[in-house]
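Asker: got a structure for you, letters missing:
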C-alpha cells in the first residue's frame, strides 16, 4: 500500500507542490483582505486545490500504462482502489492544515480572524472535498481517465452546488420549525456538522461503488 501511494505522489509531485504554494498564496490574499465573503473562500480553496492532483492520478496512470502493469503485481484490485482513496484523504488533510496554518498566522497579525465561524467554513470545505471524491472516482473508473478533466469539473460544480443547495434546504427547514424547538441551538455548527457527516457517508459509499466498478473493469 505504501508503494502504491508513493507511486501516485511521484506521478503528480509537481502538481502537488504547485497547488501547495498556490493554496497558501491565495488563502493569505483572501484573509488579508478581511472581506467576509473572501474569508469563506480562504477556508475552501486550499482544500479543493490540494485534492485536485489526487484526481489527476488516474489520468497519469492510464497514460503511462501503470493501470495495466499494476494488475500484474501480487496485489488485489481492492488495494489499488484503497490507495487512491487514501491518497485523496492525505492531500485533503494537507489542504486542511494549510487553512489552519494560514488562519493562525493571520490571527496573530490581524486578530479577529480565527473566529468560531472559521471552523465551520473548514468543515464545509472538507465536506465539499468529500463530494468531489464521491463523484470523481466511480465515474473515472467507469467512463475512463480520458474524461477525467470533464469529470473533475463536474465534480467541483456538483460539490459547490450541493453545499449551496444544502444550505438553502436547511434554511427552509428552519423557517418551518417552531422557534421554541430551535432556541439555544448553534445553527452554523449544526449545519456544518450535518453536512460533513452526510458527505463523509457519501464518500464511504463511493468507495464501495468504485471498488465494484474497478473489479469489473476490463483493461
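Answerer: It's in. Just so it is clear, the structure is predicted and the values come from calculations on it, not from any experiment.
Asker: from here on, contacts and neighbour counts on C-alpha atoms
Answerer: Will do.
Asker: distance-wise, check residue 42 relative to residue 78.
Answerer: Residue 42 sits 35 Å away from residue 78, going by Cα to Cα, to the nearest Å.
Asker: more neighbours: these two, which one.
Answerer: residue 42 (29 against 15; other Cα atoms under 10 Å).
Asker: surely that one and residue 24 touch.
Answerer: No. Applying Cα atoms under 8 Å as the test, residue 42 and residue 24 come out as separate, 9.1 Å apart.
Asker: secondary structure class for the most centrally placed residue in the chain?
Answerer: Among the residues of the chain, the one closest to the centroid is residue 129, at 1.9 Å (Cα atoms, centre = their mean). Under DSSP: H, G, I helix; E, B strand; the rest coil, residue 129 falls in the helix class.
Asker: next, the contact list for it, please.
Answerer: Residues counted as contacts of residue 129 (Cα atoms under 8 Å, 6 or more residues apart in numbering) are 47-48, 51, 92, 159.
Asker: list buried residues within the residues you listed.
Answerer: Buried by 16 or more other Cα atoms under 10 Å: 47-48, 51, 92, 159, out of those.
Asker: mind listing which of these are in helices?
Answerer: Taking DSSP state H, the ones among the buried ones among the contacts of residue 129 that sit in helices are 47-48, 51, 92, 159.
Asker: tell me which of those residues is nearest to residue 109?
Answerer: Closest approach to residue 109 among those (Cα to Cα): residue 47, at 22.7 Å.
Asker: please tell me how far that closest one sits from residue 188.
Answerer: Distance from residue 47 to residue 188, by Cα to Cα: 20 Å.
Asker: my guess is residue 133 contacts residue 203, does it?
Answerer: Yes. Between residue 133 and residue 203 there is a contact under Cα under 8 Å: 6.5 Å.
Asker: which of those two has more residues huddled nearby?
Answerer: residue 133 (29 against 22).
Asker: which residue, neighbours along the chain excluded, lies closest to residue 83?
Answerer: Leaving out its chain neighbours, the residue that sits closest to residue 83 by Cα to Cα, 6 or more residues apart in numbering is residue 5, at 5.8 Å.
Asker: now do the contacts for that neighbour.
Answerer: Residue 5 makes contacts with 83-84, 86-87, as judged by Cα under 8 Å, 6+ apart.
Asker: buried residues in the helix or strand where it lies, which are they?
Answerer: Using DSSP states H and E, residue 5 sits in helix 2-33. Buried residues in helix 2-33, counted by 16+ other Cα under 10 Å: 4-5, 7-9, 11-12, 15-16, 19-20, 22-24, 26-28, 30-32.
Asker: okay, now the one to match up with it:
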C-alpha cells in the first residue's frame, strides 16, 4: 500500500505544485479583501483546486503505461484502488490545509466568526468530493483520454447534487439559501456517502478490467 501511495504521489507531484502555487497566490487576497462571501468563495476555490487535478495525474499513469502494469501486481486490485482513494484524501487535506491558513491569516487581520467561514469549507468539500467520486470511476471505465469531458460532467454532477439537496430541503417547508450552511452540511453528508460508494464502484470496475 505504501509503495502504491508513493507512486500516486509522484504521478500527481507536478499537479500538486501547480495547485499549491495557485492556492498560495489566492491566499494573498486575504491582505486586500475581508468580505465574508468573498472569503468563503476563496476557501472553496482553494479546496477545489486540488480535486480537479486528478485527471492530469491519471494521464501520467497512462503515458507511462503504469495503469496497465498495476493490474498485474501481486496485490489485490482493491488495494490498488484503496491507494488511489487515499491519495485523493491527501489532495483534499492539502486543500483544507491551505484554506485553514487563509482562515488564520484573516483572523489575525480582524475579528471574524469561524462559523461564518464554515460555508466556504462545506461548499468546497461538497463540490470537491463529488467531483472525485464521479470522475475517477468514470475515467477508470471510459479511459483517461476523455478526462476533460468527464471532469466537466463531474463538476456539473456535483453542482446538480447540491441543487437537488437545496430543493429537497426547501420541499420540507424550510426556506434556506442555496449557499447556506444547512444546504452545505447536508450536501457534505451526501458527498461522503458518494465517496464511499465511488470506492466500491471503482473496485468493481478494476476487478473486471483486462489488459
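Answerer: It's in. Please read all numbers here as calculations on a predicted model, not as lab measurements.
Asker: please, which helix or strand holds the residue lying farthest from the centre of the first structure?
Answerer: Centroid-distance maximum for the first structure: residue 180 at 36.0 Å, with Cα atoms, centre = their mean. Take DSSP H and E as the rule and residue 180 of the first structure turns out to sit in helix 179-182.
Asker: from residue 21 of the second structure, how far off is residue 50 of the second structure?
Answerer: Separation of residue 50 of the second structure from residue 21 of the second structure (Cα to Cα) stands at 11 Å.
Asker: okay, helices next: where are they in the second structure?
Answerer: Going by DSSP H, the second structure shows helices at 2-27, 36-51, 54-63, 66-69, 77-109, 114-142, 147-171, 181-207.
Asker: the shortest one vs the first structure, average offset?
Answerer: It stands for helix 66-69 of the second structure. Averaged over the aligned pairs, helix 66-69 of the second structure sits 1.1 Å from the first structure after superposition, using mean Cα distance after the TM-score superposition for the first structure.
Asker: pull out the buried residues from that helix.
Answerer: Residues of helix 66-69 of the second structure classed as buried by neighbour count (16+ other Cα under 10 Å): residue 67.
Asker: what's the spacing between it and its chain's center?
Answerer: Centre-to-centre, helix 66-69 of the second structure and its host chain are 24 Å apart (Cα atoms, centre = their mean, to the nearest Å).
Asker: then the longest one?
Answerer: Here the centre of helix 77-109 of the second structure is set off from its chain's centre by 9 Å, with Cα atoms, centre = their mean.
Asker: repeat for the last one
Answerer: Its chain's C-alpha centre lies 11 Å from the corresponding centre of helix 181-207 of the second structure when counted by Cα atoms, centre = their mean.
Asker: elements contacting it?
Answerer: Contacts defined by 3 or more Cα pairs under 8 Å, 6 or more residues apart in numbering; DSSP states H and E place helix 181-207 of the second structure against helix 77-109, helix 114-142, helix 147-171.
Asker: of these, which is nearest residue 209 of the second structure?
Answerer: helix 114-142 (8.5 Å).
Asker: hey, what's the angle from that closest one to helix 147-171? Just curious.
Answerer: Calculated by axes from the mean of the first three to the mean of the last three Cα atoms, to 10 degrees, helix 114-142 of the second structure forms an angle of 130 degrees with helix 147-171.
Asker: distance from helix 114-142 of the second structure to the first structure after superposition?
Answerer: Looks like 1.3 Å for helix 114-142 of the second structure (mean Cα distance after the TM-score superposition for the first structure).
Asker: could you list the buried residues of that helix?
Answerer: 117-140.
Asker: what do you get for stretch 200-207 of the first structure?
Answerer: 200, 202-203, 206-207.
Asker: export these to TSV and tack on distance to residue 57 of the first structure?
Answerer: Below are these laid out as TSV (distance: Cα to Cα, whole Å):
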residue	distance to residue 57 of the first structure
200	22
202	21
203	18
206	17
207	16
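Asker: which of those residues lies closest to residue 98 of the first structure?
Answerer: Of these, the one sitting nearest to residue 98 of the first structure (Cα to Cα) turns out to be residue 200, at 20.6 Å.
Asker: please name the nearest non-neighbouring residue to that closest one.
Answerer: Closest residue in space to residue 200 of the first structure, ignoring its immediate chain neighbours: residue 130 at 6.2 Å, by Cα to Cα, 6+ apart.
Asker: next one: residue 152 of the first structure
Answerer: Nearest non-adjacent residue to residue 152 of the first structure, counting by Cα to Cα, 6+ apart: residue 136, 6.2 Å away.
Asker: what's near enough to touch that neighbour?
Answerer: Residues in contact with residue 136 of the first structure (Cα under 8 Å, 6+ apart) are 55, 148, 151-152, 155.
Asker: what residue of the second structure matches up with it?
Answerer: Taking TM-score structural alignment, residue 136 of the first structure has residue 135 as its aligned residue in the second structure.
Asker: check contacts around residue 163 of the first structure.
Answerer: 124, 128, 195.
Asker: quick one: it from residue 81 of the first structure, how far?
Answerer: Distance from residue 163 of the first structure to residue 81 of the first structure, counting by Cα to Cα: 26 Å.
Asker: and residue 66 of the first structure, by the same measure?
Answerer: For residue 66 of the first structure, the distance to residue 81 of the first structure - Cα to Cα - is 14 Å.
Asker: do the same with residue 92 of the first structure
Answerer: Applying Cα to Cα, the value for residue 92 of the first structure to residue 81 of the first structure is 17 Å.
Asker: same check on residue 216 of the first structure?
Answerer: Remark: distance between residue 216 of the first structure and residue 81 of the first structure (Cα to Cα) = 13 Å.
Asker: quick one: which of the two has more around it?
Answerer: Using other Cα under 10 Å, the more surrounded residue of residue 216 of the first structure and residue 81 is residue 81, with 20 against 11.
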